[in-house]
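> structure for the following, please:
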Amino acid sequence: MTRRQIHLAAHFPGVNNTTVWTDPAAGSQIDFSSFEHFARTAERGLFDYLFLAEGLRLREHRGRLHDLDVAGRPNTLAILTALAAVTEHIGLVGTLNTTFNEPYELARQLGTLDLLSNGRAGWNAVTSSDAFHGANFRRGGYLDHADRYVRASEFAEISKALWSSWRDDAIEADAETGAFLRAGAIARVRHASRLFDVDAVFDVPRSPQGRPVIVQAGDSADGRDFATAHADVIFSLHTEFADAQQFYRDVKGRLAAHGREEDSLKILPAATFVLGDTADEARERSREIALAQVRPQTAITYLEQIWNRDLSGYDPDGPLPDVEPDTGVETAQGFAGRHAAIRARVGKLREQAAAENLSIRELVIRLTANHTFVGTPEHVASEIDRYVQERATDGFTVVGHVTPHGLDEFADRVVPLLQERGSYRRSYDEGATLHDLLGLPAVRERVTAP
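Below is the predicted model:
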């Protein structure tokens, strides 16, 4: 029986508490050499693509920069463009917002990257509706929360129309005059709604893959509907096996309504890993890494975002706060006005801490630093393969805990074992696009030029 092939993406770390900056091996999150090393490692490991997260504003907590944030965040498209020049095969995916960008300009930027990289570009389409991020654009709170996926869906529709508006034979070479554009080879794209009014003739030719791959990370009902209508990949948080299988069935089951097949959408959950020569060594390493990822102040900060109170007087290694949360104003986690929801969440946290006898720090570790795969390389490879063969996922987005060397050990010790199982490629096919690497069907959407 033919084995299902594993798809792997590589997540460049740095914008959450996964990254351990105190590790002696930690490097810069802004030097190009870090991005280059990471990209070359991912390409050496034959990954489908590397993935850059991006935030539109440095996070704040109690009037100060958030404990888990980093101050340096170079522009995603600039980094990916530079990486296109030092890699040959790997896909290049960036997180770019549908709320505070405009379809034509973003489609033009991504289309340019896709063209210049010979079809290796991808777009992680994310939404925002909160005033905190909007303040950077003088649009604070201008988009209703309910409209975030309405705008995202229209944004994707317009972008795909622009990318597909060139005929494949639009440009013809001429020995005397040079390349010229065939008459009627580009279709005009029109879209009028309460959110957008676009009347455009696109100026970027099609890439070898037709258009950039679209990745999506939302998990709400609207997010899942957006993914099944527009996305090629879902970056999910469902990593527990049974939960992952349920998510897989739900999302893949929605595809038929859009005329799509199971393999037209790949599900690649985020996955952390800790390796050891023995199971015991791996578990001990996991414990040490988790303690470094969730420092005492990190644990208190995490709870303060939920309680919306100053909890600095509580011992991180002691029990959960005995005070009730302040539900009167919006918190950093976005629970504005939802008093019952906040109290319900706090109640569940208290129940979990009591049932497992967890301190504040231990609880936060359990919630944010519970590593997906812990064990020998053989065990980790076996588990990754099991998830894919039994249709819990199509693969994983691998997240290391050190910048930029967090992927090295996985590429060196786990990838060869996946290859031995016959579940993972041994080389890149020459000229393969990101669509090809992911095993996606050919791009079908086309706009017929007059």
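> only C-alpha atoms from now on, for both contacts and neighbour counts.
OK.
> quick one: which helix or strand includes residue 95?
Using DSSP states H and E, residue 95 maps to strand 91-97.
> now do that strand: which elements does it pack against?
Applying 3 or more CA pairs under 8 Å, 6 or more residues apart in numbering; DSSP states H and E, we find strand 91-97 packed against strand 49-52, helix 76-86, strand 121-126.
> quick one: whatever helix or strand comes next after that strand to helix 76-86, angle?
Using DSSP H and E, the helix or strand that directly follows strand 91-97 along the chain is helix 103-116. For helix 103-116 against helix 76-86, the angle by axes from the mean of the first three to the mean of the last three CA atoms, to 10 degrees is 10 degrees.
> so which bits of helix 103-116 are buried?
By 16 or more other CA atoms under 10 Å, the buried positions in helix 103-116 come out as 103-104, 106-108, 110-116.
> same question, stretch 351-358
Across stretch 351-358, burial judged by 16+ other CA under 10 Å covers 353, 358.
> which non-adjacent residue is nearest residue 286?
residue 274 (5.9 Å; CA to CA, 6 or more residues apart in numbering).
> sorry, back to before: closest one to residue 392 among the helices and strands packed on strand 91-97?
Nearest to residue 392 among those is strand 49-52 (20.3 Å), distances taken as CA to CA.
> which residues are contacting that closest one?
8-12, 39, 42, 76, 90-95, 434 (CA atoms under 8 Å, 6 or more residues apart in numbering).
> repeat the analysis, applying 6 Å as the threshold.
With CA atoms under 6 Å, 6 or more residues apart in numbering as the test, strand 49-52 has contacts from 9-12, 90-94.
> wait, what's in contact with the closest residue to residue 47 other than its chain neighbours?
The shortest distance from residue 47 to any non-neighbouring residue, by CA to CA, 6+ apart, is to residue 8 (5.2 Å). Counting by CA under 6 Å, 6+ apart, residue 8 touches 47-48, 395-397.
> to compare with the earlier structure, here is another sequence to fold:
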Amino acid sequence: MTRAHAAGRQIILGAHFPGVNNTTVWSDPASGSHIAFESFRRFAQSAERGFFDFLFLAEGLRLREQRGVIHDLDVVGRPDTLPVLSGLAAVTAHLGLAGTINATYNEPYEVARQFATLDHLSAGRAAWNVVTTSDAFTGENFRRAGYLPHDQRYSRAQEFLDVARLFWDSWPDPRIEPGRVSYTGTQFDVAGYPGVPRPPQGHPVIFQAGDSAAGRDFAARNADAVFTRHGTPEAGRAFYADVKSRAQAHGRDPENLKVLPGVTFVIGDTDEDARERAAAIRAQQVSGQTAILLLEHVWNRDLSGYDPDGPLPDIEPDLSETTVFQGRARQIDDRAAEAARLRALAREKNLTLRQTVIETQSRQTFVGSPETVAEALIDAVGTRVCDGFILVPHITPAGLEPFVERVVPLLQERGALRTEYPANATLRDLLGLPYPGEAPA
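From the prediction side, this is the model:
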């Protein structure tokens, strides 16, 4: 018996409709539209059939570019989050609906009204993933192009959320007149009345996905859940302990901040079968062109003249601040060191350029038979790597179905996942979160 099962810890499950990224295998015949509502419906209903807690949508306010042209992974488009979630509210009954909306390029009243509306339409299933950007490239699509200094991202986000909460709280009962909101700060000067009564959850569930020190502190102070990339046991436990301690320092119960890494999975009849499937999927995810584009993030140079099936570039990375890519966060702190590491790996294993990228940038988090994957998920939650997972399949919209059909029953047998939804449960109820204004238990 695992510690997770012994402790009775339930696994939180979210389903990430992946959108445009290098996880999706576009060439697979099972890969469907990322725009048609039918894809969203099928994906959401699969998650609900598997007793998941919520569906998660990311956001892209501008198509990414590399060397001045649209990145291939973005050309399918990015549908707007809230209309999709509103449509899904009508074809699901229990599943939480989490959407990413930027606090830099929107206004508090507008977003507060939109999420209050979604919460009413869905009977208390709305969640808002609060993100920020100081990216002038993204800002060119808005009248505030590039106006926000990097160090003000979270100060604006904090005021944004504070004002939104004022609007949610100012009309507690539709039988009485709404209260007036008045707020003056460094980012906002707002005065008016809410357009929608208080949401059924009080406030929608708040997600946050930033990993910087400022992002972690913002989450510890404000968020109900953190969407993190730290999925390995060692990195996961360190992140888990850090944000939980930060939450406690803000006077919160750490158990009311859920840590949910985004993870990928491959399921096979046996562990060996799953490993073979995983290797084939990684090869499909990284075409020769994609390998070049991803490696340009390390070299910060135009590498289009290099052969993906040849050796790594023989030139050194450009270490200047100017980058060849736009609209994507920089994730490499030391380009020279990373290039040296990749060269050493390529020499050691006799890898081509493309093979090196596959080896280092394409990994599935959980690979194995249904039994192996189920036990690994249970153990991660039981040993405080996280509180649950946001699953990102490599096929849309059908990619979640093998997990639902083969892993979910095992989680239920082991007491790690519900076998039915509670009647009339909101997303806060599903996640075990308090309602705003509730006294601590």
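> TM-score of the superposition?
Once superposed, the chains reach a TM-score of 0.93 (TM-score structural alignment, normalised by the length of the second structure), with 433 aligned residues with a CA RMSD of 2.2 Å.
> before we move on, the earlier item: wait, which of the helices and strands packed on strand 91-97 of the first structure is closest to residue 31 of the first structure?
Taking CA to CA, helix 76-86 is the member of those nearest to residue 31 of the first structure, at 10.3 Å.
> what residues in the second structure pair up with that closest one?
Following TM-score structural alignment, the aligned partner range for helix 76-86 of the first structure in the second structure is 81-91.
> go on, stretch 117-135 of the first structure?
Using TM-score structural alignment, stretch 117-135 of the first structure lines up with residues 122-140 of the second structure.
> buried set for that stretch?
Those would be 122-139, for stretch 122-140 of the second structure by 16+ other CA under 10 Å.
> and stretch 38-46 of the first structure, by the same measure?
Quick answer for stretch 38-46 of the first structure (16+ other CA under 10 Å): 38-46.
> measure residue 97 of the first structure to residue 323 of the first structure for me?
Distance of residue 97 of the first structure to residue 323 of the first structure, computed by CA to CA, to the nearest Å: 37 Å.
> settle it for me: which of the two has more neighbours?
Using other CA atoms under 10 Å, the more surrounded residue of residue 97 of the first structure and residue 323 is residue 97, with 19 against 9.
> what sits against the aligned partner of residue 387 of the second structure in the first structure?
For residue 387 of the second structure, the aligned position in the first structure is residue 394, judged by TM-score structural alignment. Residue 394 of the first structure makes contacts with 266-267, 388, as judged by CA under 6 Å, 6+ apart.
> among these, name the ones in strands.
Among these, the members falling in strands (DSSP state E) are 266-267.
> which among the contacts of residue 394 of the first structure count as buried?
The neighbour count (16+ other CA under 10 Å) marks 266-267, 388 as buried among the contacts of residue 394 of the first structure.
> as JSON lines, the helices and strands packed on strand 91-97 of the first structure with distance to residue 327 of the first structure would be great.
JSON lines is the format used below for these (distance: least, CA to CA, whole Å):
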{"stretch": "strand 49-52", "distance to residue 327 of the first structure": "34"}
{"stretch": "helix 76-86", "distance to residue 327 of the first structure": "36"}
{"stretch": "strand 121-126", "distance to residue 327 of the first structure": "27"}
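> residues near the counterpart of residue 189 of the second structure in the first structure, how many?
Using TM-score structural alignment, the partner of residue 189 of the second structure in the first structure is residue 197. Residues lying near residue 197 of the first structure (other CA under 10 Å) number 10.
> from residue 155 of the first structure, how far out is residue 197 of the first structure?
According to CA to CA, residue 197 of the first structure and residue 155 of the first structure sit 11 Å apart.
> the one helix or strand residue 266 of the second structure maps to vs the first structure, average offset?
Per DSSP H and E, residue 266 of the second structure falls inside strand 265-267. Mean deviation of strand 265-267 of the second structure relative to the first structure after superposition (mean CA distance after the TM-score superposition for the first structure): 0.5 Å.
> and that strand, what other elements does it pack with?
strand 366-368 (3 or more CA pairs under 6 Å, 6 or more residues apart in numbering; DSSP states H and E).
> and the strand it packs on, which stretch of the first structure?
On the first structure, the counterpart of strand 366-368 of the second structure by TM-score structural alignment is residues 373-375.
> now that stretch: buried residues?
373-375.
> how close does that stretch sit to the second structure?
With mean CA distance after the TM-score superposition for the first structure, stretch 373-375 of the first structure averages 0.4 Å from its match.
> off-centre distance for that stretch?
Using CA atoms, centre = their mean, to the nearest Å, the mean C-alpha position of stretch 373-375 of the first structure is found 22 Å from that of the whole chain.
> and for stretch 339-348 of the first structure?
Distance of stretch 339-348 of the first structure from the chain centroid (CA atoms, centre = their mean) equals 28 Å.
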